[in-house]
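Novice: with the input below, show me the fold.
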Amino acid sequence: MKNCERIANVALAGLTLAPLVMKVDPNLNVILTACLSVYVGCYRSVKPTPPTETMSNEHAMRFPFVGSAMLLSLFLLFKFLSKDLVNAVLTCYFFVLGIIALAATVLPAIKRYLPKHWNEDLIVWRFPYFRSLEIEFTRSQVVAAIPGTFFCAWYASKKHWLANNILGLSFCIQGIEMLSLGSFKTGAILLAGLFVYDIFWVFFTPVMVSVAKSFDAPIKLLFPTADSARPFSMLGLGDIVIPGIFVALALRFDVSRGKESQYFKSAFFGYAVGVILTIIVMNWFQAAQPALLYIVPSVIGFLAAHCLWNGDVKQLMEFDESKSSASSQETTDAKSGKEE
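Specialist: Below you'll find the predicted structure:
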């Protein structure tokens, strides 16, 4: 599993840098970058304990409405305020988030070269005038944050597409790694809601496309093209992270049953098919497309077909990571008690 993740990491890095030195077809770049990001994020999410942030059914139902409110708010901000002012504030915000995301992304690679106590000993820092607020971190995290700080400074000053993409990929990998849907029921609710959300805001209003073009921050990946009228193709991070956390859940379901990559393969293949369909339709109509319109049915469809074929519908629908986590913790505690 770790070898597959390392190979995917190298391939993703090479694909990200490739347009600097050679001509890369943007359509192929979109497909490979999106799929490799999901692949890396999924394998990084497989840990002794499930991801820390778990979504409930209620959260999944509300998510499209909260997303719509935020999207509309951004649209109004760009409409009535200076675009440069809004983007300046957003740059400061993403400067901090970028350092955190980059540090967390590279931390596993550098931890092995640092002293063990640097990785384990926590440092607690309290805010000077708000003593109740505190931040916990390790020396290893500080070391990982140093190159991230210089990189984010380069992004803020140059806004180069490569810096944008590396930050965007870090957000994608961290999102898939850290977020958990908890169950496939919650995942189906979330994907169904965002399926409608994406169609509405792209096809029936100018809001989504307008915000994507105005928002000068790493919330989208940019793929250089040879067309001077349209120098970049774009893919929103939500089209990677949202389906990605569902695919990651399928991988962790496989691992919990001791059958690595069984349903992950079908869900991941469905994601790849959905991205390819998005590119085909986009080029056919020469218009922006709601990627989730094609990705959501593909991911759920391929996974559901595979599950029905194997007769594992009940097991899949009853899978709940929060209960699995509690059982694992009880087992660990019991073992610790016996050892003592």
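Novice: from here on, contacts and neighbour counts on C-alpha atoms
Specialist: Fine.
Novice: report how many residues lie close to the nearest residue to E177 once chain neighbours are set aside.
Specialist: Setting aside the residues directly before and after it, E177 is nearest to S45 in space (Cα to Cα, 6 or more residues apart in numbering), at 4.1 Å. Neighbour count for S45, taken as other Cα atoms under 10 Å: 24.
Novice: where's S45 relative to D25, distance?
Specialist: 30 Å (Cα to Cα, to the nearest Å).
Novice: also S68?
Specialist: In terms of Cα to Cα, S68 sits 33 Å off from D25.
Novice: more neighbours, these two?
Specialist: Using other Cα under 10 Å as the criterion, S68 and D25 rank with S68 on top: 18 against 13.
Novice: this one as well, want them side by side:
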Amino acid sequence: MDTLFTFFQGDSPALQYIGSWSASLWDNRDMYQMQLHLLLASVFPIYIGAHAALRRPPSALAPKKQPSTDNEDDELDLEPAIEGLRPSDAIMFPVLASITLGGLYLLIKWLKDPSLLNKIMTWYFSTLGVFGVGKLAGDSLHVISTIIFPSVWSDGKQLYHVKPDFQIQVTGESSRSQPLRTITDKKNPLPSFFSSIPFAESLNTILWSTRALLKNHWIFRGYLHGLLNTKLRVTFHDVAGLTLGLAAIIAYNTSGKAWWLTNLMGFGFCYGAFQIMSPTTFWTGSLVLMGLFIYDIVMVFYTPMMVTVATTLDVPIKLVFPGPKRGGMLGLGDVVLPGIMMALALRFDLYLHYARKHLKQGETARYVEATGLWGERFWTSGSKEKNVADAARFPKTYFKASVVGYVIGMLTTLVVLNYFNHAQPALLYLVPGVLISLWGTAWVRGEIQLMWGYTEDGSLNDDRKEGKEELTKEEVEQRADEREKRRSKEHAHHVFLFSLSDPKHDLPKAKLDGEKEE
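Specialist: Below is the predicted model of the structure:
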């Protein structure tokens, strides 16, 4: 490097400038590596959390239920309860945040030694972290399992469908008009060239059994008289994820709070927040962000509270990055708050995708699950045939625009931070970056009114197209009460009961309809 710098020290001013800039870049490489780490770590939970938060848009019909002999299992509510924001939250968020921050600041000043407060808050967030990290770990294991055991894959010429009920792989299209598929000679459930490896029959059996373990679900029933009455669908990934979450929290509290464990807990909190929070509308989300934009400026520039609390409390409510001097940190609010708007943008993209399909086909299309298909997308990236992974391949114009705006805002934050060498309110730059990118994209595309009118409060749903009347809130509550009464009758003679069982399934037919052996 010294020889290279000597070359740039010639008589040319341009070469001298490049040389001095390169030397500065090399001397401060640790700082820039830390800042790149910060940038990637802030975008990562937003990207995966936004995709995990995808759900059926109002422009798509609900998918048809598969016939089952266990009607009770069909009634299980798989979608998490979504906390929708309201316009009044634009005022309440900054007010509550100010009260909380001010209370913590005064408590720190009064205690002088914050070790007790750190312990209490650490155990509180650790309890929550078990579920946040558990959910993140469980979904990560699901992604890995879809890569190892995809339901469909392509070799660039043909599309292969894995049929676990019959432990075969088939090719060809299947429809009502042409229910014809060809059974291949592949004996294991693996994709690509792995599927052609001649494993022993016993190993193939283990592979199919492992795939079933990872793909199937169980029914968890919990009853404690007068206190608990619940029924949930549970997968192997859920159990393994919760176990890993518990192990991570124990390691965090016994290993000196390693920075990467702190960040893992932060990722878990962010990931969970994107799936249970929604701005409901773009204009509500914009109002909330603008209110917090002002709050962040006041608390960082005009009071010592934000910096004092962030640097004093050693609790997993921030992302931390090792580096020169004291390293760097980023509050989870700087990820979650812009992130919920970016997640809304991705769901808006999905809404537009189905709306355009409706205009093109003349009828409303049924929703196809768009989450958890990372393995299928990877293995069918070169396929021209339609497959289940196409549900996740919709145009993501607004989401990509918001990511660009967020990255620009984060880069601006880092540049200003280095220039002034003073803590910066990240929302000062992130909020304009995200909002300008979203509303600017809508303005350029002529979709301002469409974006303004989009809402997730349920008013855009139109179930009458299937001959069903839209349920009122009272009717939904009445049906929930009826299910609760039915469950209570099931446990009429129980004091407590906890069980994990297989759901009831229709037995597969002895023959695979419409398929012939090659």
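Novice: what's the TM-score here?
Specialist: Here the TM-score for the pair of chains, by TM-score structural alignment, normalised by the length of structure 1, is 0.83; 307 aligned residues with a Cα RMSD of 2.6 Å.
Novice: what's the residue nearest to E177 of structure 1 aligned with over in structure 2?
Specialist: Aligning on TM-score structural alignment places S45 of structure 1 opposite A53 in structure 2.
Novice: pretty sure G331 of structure 2 contacts P316?
Specialist: No: counting by Cα atoms under 8 Å, G331 of structure 2 does not reach P316; the two are 9.6 Å apart.
Novice: who has more neighbours, the two?
Specialist: P316 (25 against 17).
Novice: now do the contacts for the closest residue to that one other than its chain neighbours.
Specialist: With sequence-adjacent residues excluded and distances taken as Cα to Cα, 6+ apart, P316 of structure 2 is closest to T262, at 5.4 Å. When contacts are counted by Cα atoms under 8 Å, 6 or more residues apart in numbering, T262 of structure 2 touches Y252, P316, K318, L319, V320.
Novice: distance to F269 of structure 2 and secondary structure added to those, as CSV?
Specialist: Formatted as CSV, the contacts of T262 of structure 2 follow (distance: Cα to Cα, whole Å; DSSP: H, G, I helix; E, B strand; the rest coil):
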residue, distance to F269 of structure 2, secondary structure
Y252, 15, helix
P316, 9, coil
K318, 10, strand
L319, 11, strand
V320, 14, strand
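Novice: and the buried ones among those residues, selectable in ChimeraX?
Specialist: Applying 16 or more other Cα atoms under 10 Å to the contacts of T262 of structure 2, the buried members can be selected in ChimeraX as follows:
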select :252,316,318,319,320
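Novice: so where do the strands sit in the stretch 51-200 of structure 2?
Specialist: 83-84, 152-154, 159-163, 168-171, 181-183 (DSSP state E, counting those that start in this stretch).
Novice: an error on my part: the question was meant for structure 1.
Specialist: 53-54, 123-126, 134-137, 179-180, 220-224, 232-236 (DSSP state E).
Novice: for W201 of structure 1, find the nearest of the ones you listed.
Specialist: strand 232-236 (13.4 Å; Cα to Cα).
Novice: please list the outside residues in contact with that closest one.
Specialist: P26, V30, I219, K220, L221, L222, F223, P224, T225.
Novice: and the two most separated of those?
Specialist: Among the contacts of strand 232-236 of structure 1, I219 and T225 lie farthest apart (Cα to Cα), at 19.0 Å.
Novice: so for these two, which sits in the more crowded spot?
Specialist: Neighbour comparison, I219 of structure 1 and T225: the larger count goes to I219, with 21 against 17 (by other Cα under 10 Å).
Novice: now which residue in structure 2 aligns to that one?
Specialist: Looks like I219 of structure 1 aligns to I317 there (TM-score structural alignment).
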